[in-house]
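Engineer: Turn this into a model:
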Amino acid sequence: MKSEAVFSYHERTKHRPERSAPAPETMDWANQPEPFRFYRGAEVTRFDPEPDACGLSALELFAGPPPSPAPVTTENLGRLLRYSLGLAAWKSYQGATWALRVNPSSGNLHPLEAYVLMPEKKGFSVSHYSPFLHGLEALHTLDGENTHDTVQGVPLILTAIHWREAWKYGERAFRYTHLDMGHALSCLTFAARMLGWSVQIMDGIGSDTLTRLLNLDQVSWPGWEEEKPICLLWIGPKPPESGLTARLEASVPSPCCTSPNALSANHRTWDAIDTVDEATEFPSHWAFAGLPPAPMAPRPPLVSAPEWPSGKATAESLLLKRRSAQGYIKETSRISLSHFKGILKSLMPGNPPFALLRQPSAIDLLFYVHNVEGLPSGLYLLVRTQKKARLMADLQRPFLWEEAVDDVPFYFLEPGDMRRLARLVSCNQEIAGDGAFALSMLADFEMTIQNTHYQYPLLHWEAGMIGQSLYLAAEMAGLAGTGIGCFFDDLIHEHIGLEFKAHQVLYNFTVGVPVRDARITTLPAYAHVDKL
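Structural biologist: Next up is the predicted model:
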């Protein structure tokens, strides 16, 4: 059964104190994958890398009514991509340079690619988005008719190249790829909000159809560099027209006239990734678990006072500012209760980006509180799933379950200094204990996967969305976050008394005052484009 393949993969790829998940023993630097995909022979349409500001403040990304919808134009599409999947900056140290993107990625390896289907009078034109060029590489067309005289929105397909992550992380790369998918979905949602647009995941269209629409089955490339389509999105000010997926399924792509660049000369095969990828492919006419598409709605206020340190900054500057902290200043890593409460509110289901999944939330958050003003240090739980009674039964420990914060289902479980525990369960990484707080994302796992095998990636998407919301909320509070993909799954389960596999941790995260490395120089994101 496909669900059994998922359970087997998840168990096999757990890190344990006595051994890590299967991964390369050394870094094969000669075969490090190229971080950017290019298509030889493609005509490139470049966007303006520094578009005018939309007028939205950073705080308005999180609270208040959405702005009036902007028209769907090439300029606004470029703005959306610039502040979701584009480059944020370049870094330089001792002659080495590397790019940072707006969307976070495990190890800065970026396994995702994006393809835009621009509506035309006859069907769609298919283009690959190049973050390096901040432009569209024209690939081919899809025949068909459009039913609207004006463009109502744009379909966008996200794909994955597992090899980019597997080069470093081995079998666990499938997990990290789908966490990155959640990061990207969150980034697209926040960037769309700047334009008064919304993002919708289009269920009802399978992986095989998306492969055909992108001509990925016609490309001759090494097997390990194969791209796998993940999902189809609709992005724009209005909902997609009725019958869009059926029209796409009936579309016929024109022949390939371009070819992608090679990413590595050699590779190492990880059969476990291929097995779980095949087991979790979206079938034709798949569907979410029952909630209708959520309209864009006003976001609840975070907190009224004190002022958020980055609240008056522009929305664009906040999205470009996000960084993964490399270390924290333990002595000053603290957060006010007001800002902490605002972060908790921003993580609750129903808000963008979480409404994107159109099904009940499956992830609760276990907090290791180190230094939150007004809260005792200890272990806490933010109940996002509305399943408190079940959690109380499943967590086989005599926890306190005391309400800790007004207006938020945040419960004090046990007092104590959790710094050592946070470090220990995060593969002994100091950063987990040096911040203001850390957390583990606890998924309603067994029941979810048994019911629908392709929910395994969706659980990671939700975890990645939570991660990106934490990144931005931390920046709003004058702090910085970092995702922790290396953790000892079962040590966390053991500490909270989980005796069964009903719940599983999918992602750890931590927030604090970052250490700034003055030796590293920050360079503009797109100064290189003028030299090409």
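
Engineer: Please make it C-alpha for all contacts and neighbour counts, starting now.
Structural biologist: Noted.

Engineer: So which bits of stretch 33-43 are buried?
Structural biologist: Within stretch 33-43, the residues that qualify as buried by neighbour count (16 or more other CA atoms under 10 Å) are 33, 35-39, 42.

Engineer: Endpoint to endpoint, it covers what distance?
Structural biologist: Terminal residues of stretch 33-43 are spaced 24 Å apart (CA to CA, to the nearest Å).

Engineer: Show me what that stretch is in contact with.
Structural biologist: With contact meaning CA atoms under 8 Å, 6 or more residues apart in numbering, stretch 33-43 is reached by 109-110, 113, 130-132, 137-139, 163-164, 167, 257-264.

Engineer: For the comparison step, fold the sequence that follows:
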Amino acid sequence: MSDTPQNPLRTYHAQTKHHYDAYAEGPGQLDWDAQPAPFRHYPGAPRLELPLTAERFDRPYGQLPEKPQNPVAADLVSLGALLELSLAISAWKSWGPNRWALRCNPSSGNLHPVEAWVLTGGLPGVTDGVHHYDPEQHALEGRALTAPSGEGPWLAIALSSAMWREAWKYGERAFRYCQLDVGHAVGALAYAAALLGWEARPRTITGDDLGYLLGLDRPDDFPPSRYSFTENEEAEILLTLHGPGLSTMPPVEHLRQRLAGVIWQGSPSRIDPAPGYRWPVIDQAAAASRFLRSTAENPLFSPLPPLAPHPTSASTAKLIRQRRSGQRFNPNSSLPSAGFYRMLDALLPRPQAPFTAQEACPRIHLLLFVLRVDDLSPGLYLLPRTPAAASDLPAAMRPHFPELRRVEHAPPQLGLIQLAEFGLQALQRLARSLSCHQDIASNSAFSLGMLGEFDEATRDGYGYRELLREAGLVGQSLYLEAEAAGVRGTGIGCFFDDPVHEACGLAGTRWQSVYHFTVGTPITDSRIETSPPYPQRRQEQKLR
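Structural biologist: Got it, this is the predicted structure:
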């Protein structure tokens, strides 16, 4: 696949790069009073409130097992916990008259393009069929309810993207961010499933089939119009839940037959009735990358020693709910090297949550800007995440960094490589400038760029989505590992693409930076107030 009009995804990626002298096309200015609606509802659809029961299944984060253990029964209660700890509101924030929701799953700019759907049969307490998940009320909206089939229980979660929520702020680069957010959400679901003793795995399905199952191709609900691009949702991925007591999801053709005569209930609320901009390249990228394969690539994991239990005693639910994107970091704080190595070890692709939920073989590797890690010199480091990359990436960088060396006191399974040693101030300037001049990349303990095997991943269109989603999945793991270590992470979507490649000696398109991230000691803004999610619901539960 080459950068030609006949291969639009590589063209899209090149077109949406940021450069020192020009950013990718975007709105230029924002009217925050006209922000797209952060929640979609289906008025008229029957509603089913989900219980808030996550604490019932909680355990220390350090006790999450390598393989699912002690599975809980699949029913309305456990479904509520799954969604509560993955896609629900985690807190409300307020500053003066402004109030906004935070969610368990991260999102670029807190814009949350990802919508979630529950497909189920035979699950106690839940009607068979297709339900939209409403995170604002932690409830299901029954879109296409079917008669009991007598099978199951089986359970699947689908994700879609309302891409205009991202495009409104980020312009043409929004397709990238939507895929990163899908990866974050997949990771959030994988961790919540592991807490219940389940496993979330991707299900092979074409984009057309998934759109049909979710009702996203219904012209009565999403009629074509001048502004229809703001309301459209892109069918993204289907995850099935596995564990003792959970049956296999029926074949897709069987589900299509069941939905053929069903009355769809409710109508989608509007996201933005009057947009001021449009970027057709986003729709073109979506069309060029839809899943048309008949089979999926099964991820392969190289042998690694088991990930050691995390030493924290903090509960998994607490860490999931307190996860935030750090806004400012303390440049006078450092990170112990043991905590740093633990984070990196957790990012290696093992056959456990969250990486068993990814769709393709691992193709993301880490270029690290180590700024303030105890016992480690400031400098550029490389963490290849597969044996092949451990050979190929250093070879590609060696002309630029002739004195590559392994970090001997790092755990051997990391294969951590020091590319070059820097003075702290020089490294700060480099990290800040490459991440769109943002201080969060230079005042932290470390920041990183995720280098993707771009040419290999984009041999077909869907591979581009898979690559970006894997980056989001790695980011979600890093978010939780940072919280467990007592620090905080932040995803960075704005970076200067080709200058990153030049800084580490990479030419051509074989490797491309697709996401940046930073971890450090947060500085909290005391002016912002925090309140718990669903306060009325929790009070009602106490009174029952």
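
Engineer: In strands, which of the contacts of stretch 33-43 of structure 1 appear?
Structural biologist: 113, 130, 137-139, 259-260 (DSSP state E).

Engineer: Quick check: the aligned residue for residue 252 of structure 2 in structure 1?
Structural biologist: Residue 252 of structure 2 maps onto residue 245 in structure 1 when the alignment is built from TM-score structural alignment.

Engineer: what about that match, which helix or strand?
Structural biologist: helix 244-250 (DSSP states H and E).

Engineer: How about residue 447 of structure 1?
Structural biologist: Applying DSSP H and E, one finds residue 447 of structure 1 within helix 446-451.

Engineer: gap between that helix and the chain center?
Structural biologist: 22 Å (CA atoms, centre = their mean, to the nearest Å).

Engineer: Likewise for stretch 525-532 of structure 1?
Structural biologist: Averaged over its C-alpha atoms, stretch 525-532 of structure 1 has a centre that lies 27 Å from its chain's centre (CA atoms, centre = their mean).

Engineer: which of the residues in that stretch are buried?
Structural biologist: 525-526.

Engineer: got the end-to-end distance for it?
Structural biologist: Comparing the first residue of stretch 525-532 of structure 1 with its last one, the separation is 14 Å (CA to CA).

Engineer: just stretch 253-266 of structure 2 next, same as before
Structural biologist: Distance between the two ends of stretch 253-266 of structure 2: 24 Å, counting by CA to CA.

Engineer: what sits up against that stretch?
Structural biologist: Contacts to stretch 253-266 of structure 2, defined as CA under 8 Å, 6+ apart, come from residues 42-46, 142-146, 212-213, 215.

Engineer: The closest residue to residue 298 of structure 2 other than its chain neighbours: what's it in contact with?
Structural biologist: Ranked by CA to CA, 6 or more residues apart in numbering and with sequence neighbours excluded, the top spatial neighbour of residue 298 of structure 2 is residue 360, at 5.9 Å. By CA under 8 Å, 6+ apart, the contact list for residue 360 of structure 2 reads 296-300, 466.

Engineer: Name the nearest residue to the spatially most central residue of structure 1, sequence neighbours excluded.
Structural biologist: Among the residues of structure 1, the smallest C-alpha distance to the mean C-alpha position (CA atoms, centre = their mean) belongs to residue 183, namely 1.3 Å. Nearest in space to residue 183 of structure 1, with sequence neighbours left out and distances taken as CA to CA, 6+ apart, is residue 464 at 4.7 Å.

Engineer: Would you mind measuring from residue 51 of structure 1 to residue 351 of structure 1?
Structural biologist: The value you get for residue 51 of structure 1 to residue 351 of structure 1, if CA to CA is used, is 27 Å.

Engineer: Those two - which one has more neighbours?
Structural biologist: Neighbour count, other CA atoms under 10 Å: between residue 51 of structure 1 and residue 351, residue 351 has more, with 19 against 13.

Engineer: Is residue 238 of structure 2 in a helix, a strand, or coil?
Structural biologist: Here residue 238 of structure 2 is strand, with the state taken from DSSP: H, G, I helix; E, B strand; the rest coil.

Engineer: Which residue in structure 1 aligns with it?
Structural biologist: Alignment note (TM-score structural alignment): residue 238 of structure 2 maps to residue 232 of structure 1.

Engineer: correct me, but that match touches residue 154?
Structural biologist: No - between residue 232 of structure 1 and residue 154 there is no contact, the gap being 10.4 Å when judged by CA atoms under 8 Å.

Engineer: ok so, going back, next one: the counterpart of the residue nearest to residue 183 of structure 1 in structure 2 from residue 268 of structure 2, what distance?
Structural biologist: Under the alignment defined by TM-score structural alignment, residue 464 of structure 1 corresponds to residue 472 in structure 2. Between residue 472 of structure 2 and residue 268 of structure 2 the distance, using CA to CA, works out to 27 Å.
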